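Colleague: need a structure here:
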Amino acid sequence: MRCLLSLFSLLAAALLLSACAKKLTFQGSDISDSQIGQNFTLQDQHGKPRQLSDFQGKVVVLFFGYTSCPDVCPTTLAELRTSMQQLGDAAKEVQVLFVSVDPERDTPQLLAQYVPAFNPSFIGLTGSKAQIDETVKAFRAVYQKQGNGPHYTVDHTAGTYLIDRNGQTRVLVNYGAGAAVFTHDIRQLLEQ
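Modeller: Presented below is the predicted three-dimensional model:
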């Protein structure tokens, strides 16, 4: 009888713990089991080496783009600016990283003017083509230069990655999803 009571007690405790564990529901695509992303080293807009692991303990929003982008990049950065406003004080626990896929034109000085114009806390990252290629590959993203001369464009992955406080890539938010989707999914990760 004592064994049966102990078994019921353990079962009740397990059910209580599973009921207390919060199920995360993302509006973006849940890519938690995809093994996308890894640590990287790039330089920020001040020339300081930065690694993804530098931001452990924060939710990281990582986006690939370039400063001459006519639509995707400024739209996404504007949505992220709105999302940070919606998050209020919780935005201090979030770090937005804009990784340039155009190292030929996106100098640290240009990134220092462009990226913080959307939000002073946003960080622009660049590096050698090899460093950028390695980072792009780790996130299973793509980019390709189109055209020649000074007015070329760069096709690139338009989705944005949300990385939890432990450095695991959890969500891919599609381009044009809107600030409310970013805010919802970032809150889910902050409350985890």
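Colleague: hey, let's count contacts and neighbours off CA atoms from now on
Modeller: OK.
Colleague: what does stretch 104-123 contact?
Modeller: Contacting residues not belonging to stretch 104-123 are listed as 44-47, 66-67, 77-78, 81, 95-98, 100, 124-126 [Cα atoms under 8 Å, 6 or more residues apart in numbering].
Colleague: of these, buried ones?
Modeller: For these, a neighbour count by 16 or more other Cα atoms under 10 Å gives the buried set as 44-45, 66-67, 77-78, 81, 95-98, 100, 124-126.
Colleague: List the residues that contact residue 49.
Modeller: So residue 49 contacts 41, 42, 43 (Cα under 8 Å, 6+ apart).
Colleague: For the chain, just list every one of the strands.
Modeller: Counting by DSSP state E, the chain has strands at residues 29-30, 41-44, 49-51, 59-65, 94-100, 123-126, 143-146, 153-156, 160-163, 169-173.
Colleague: One more, please, to line up against the first structure:
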Amino acid sequence: MRTRRAVILGLGGTAGALAFTLGLGWWKSRNSAQPGAGLLPLPVADMSFNLSNHRGNPVQPADWIGRPTMVFFGFTWCPDVCPTTLSDISDWLADLGPEADRLNVALISVDPERDTPTVLAEYLSNFDRRIVGLTGQLPEVEKAAAGFRAKFEKLPRDGDYTMNHTAGVFLFHADGRFASIIDFHEDRRFALPKIRRILT
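Modeller: Predicted structure coming up:
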């Protein structure tokens, strides 16, 4: 069985191509056929969900108001897109220096069946300590995704399953207004200015 260490270090070839397709391409190709297609994420203040962070503490959208927010949807068994994006986020936070301490930074798991707070805590120990993992009951994860206009679905794979999900990092101003999205593999020259704009 693959260990998370192997997953985090990345798998090449087919796994990378599949992950890219399932991540970035899936939102672009499927979004237009889904209810709410083309809609921007709701302001954080208008969202409604009850999740738990990887330390076991409850988290609601209201907890994010007052600080700029960066959110990514993913899961710990993701073969490529998620560890790559979390590594990118860790690099961005390092580049921002002390300014990054002002951000809410969260990974919302689209695989609550496997991603318990304990599993998320172990997984996130490989990345910047400021990234918080969120999980909860499936209906609450669905409510969170709906607010972000994100999509995800469970797909059978080799006697187990994987998750199709929106790839992209959502950015919000401190008052909860949606700011922009950093696309998967977006060049750091463009990603960092987007983050700095929500910090000003």
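Colleague: ok so, going back, out of the buried ones among the contacts of stretch 104-123 of structure 1, flag the one nearest to residue 154 of structure 1.
Modeller: The closest of these to residue 154 of structure 1 turns out to be residue 66 (Cα to Cα; 7.7 Å).
Colleague: from what I can see that closest one touches residue 124, true?
Modeller: No. In this structure residue 66 of structure 1 lies outside contact range of residue 124 using Cα atoms under 8 Å: 9.7 Å.
Colleague: In contact with residue 80 of structure 1: list those residues for me.
Modeller: By Cα under 8 Å, 6+ apart, the residues touching residue 80 of structure 1 are 179, 182.
Colleague: And it, what's its match in structure 2?
Modeller: For residue 80 of structure 1, the aligned position in structure 2 is residue 89, judged by TM-score structural alignment.
Colleague: Over to residue 130 of structure 1?
Modeller: For residue 130 of structure 1, the aligned position in structure 2 is residue 139, judged by TM-score structural alignment.
Colleague: and its match, what is it in contact with?
Modeller: Residue 139 of structure 2 neighbours (Cα under 8 Å, 6+ apart): none.
Colleague: Please name the residues that touch the most centrally placed residue in structure 1.
Modeller: In structure 1, the centroid-proximal residue (Cα atoms, centre = their mean) is residue 61; its distance is 2.3 Å. By Cα under 8 Å, 6+ apart, the contact set of residue 61 of structure 1 is 94, 95, 96, 97, 160, 161, 162, 163.
Colleague: Nearest to residue 15 of structure 1 among those?
Modeller: Closest approach between the contacts of residue 61 of structure 1 and residue 15 of structure 1, by Cα to Cα: residue 163, at 29.1 Å.
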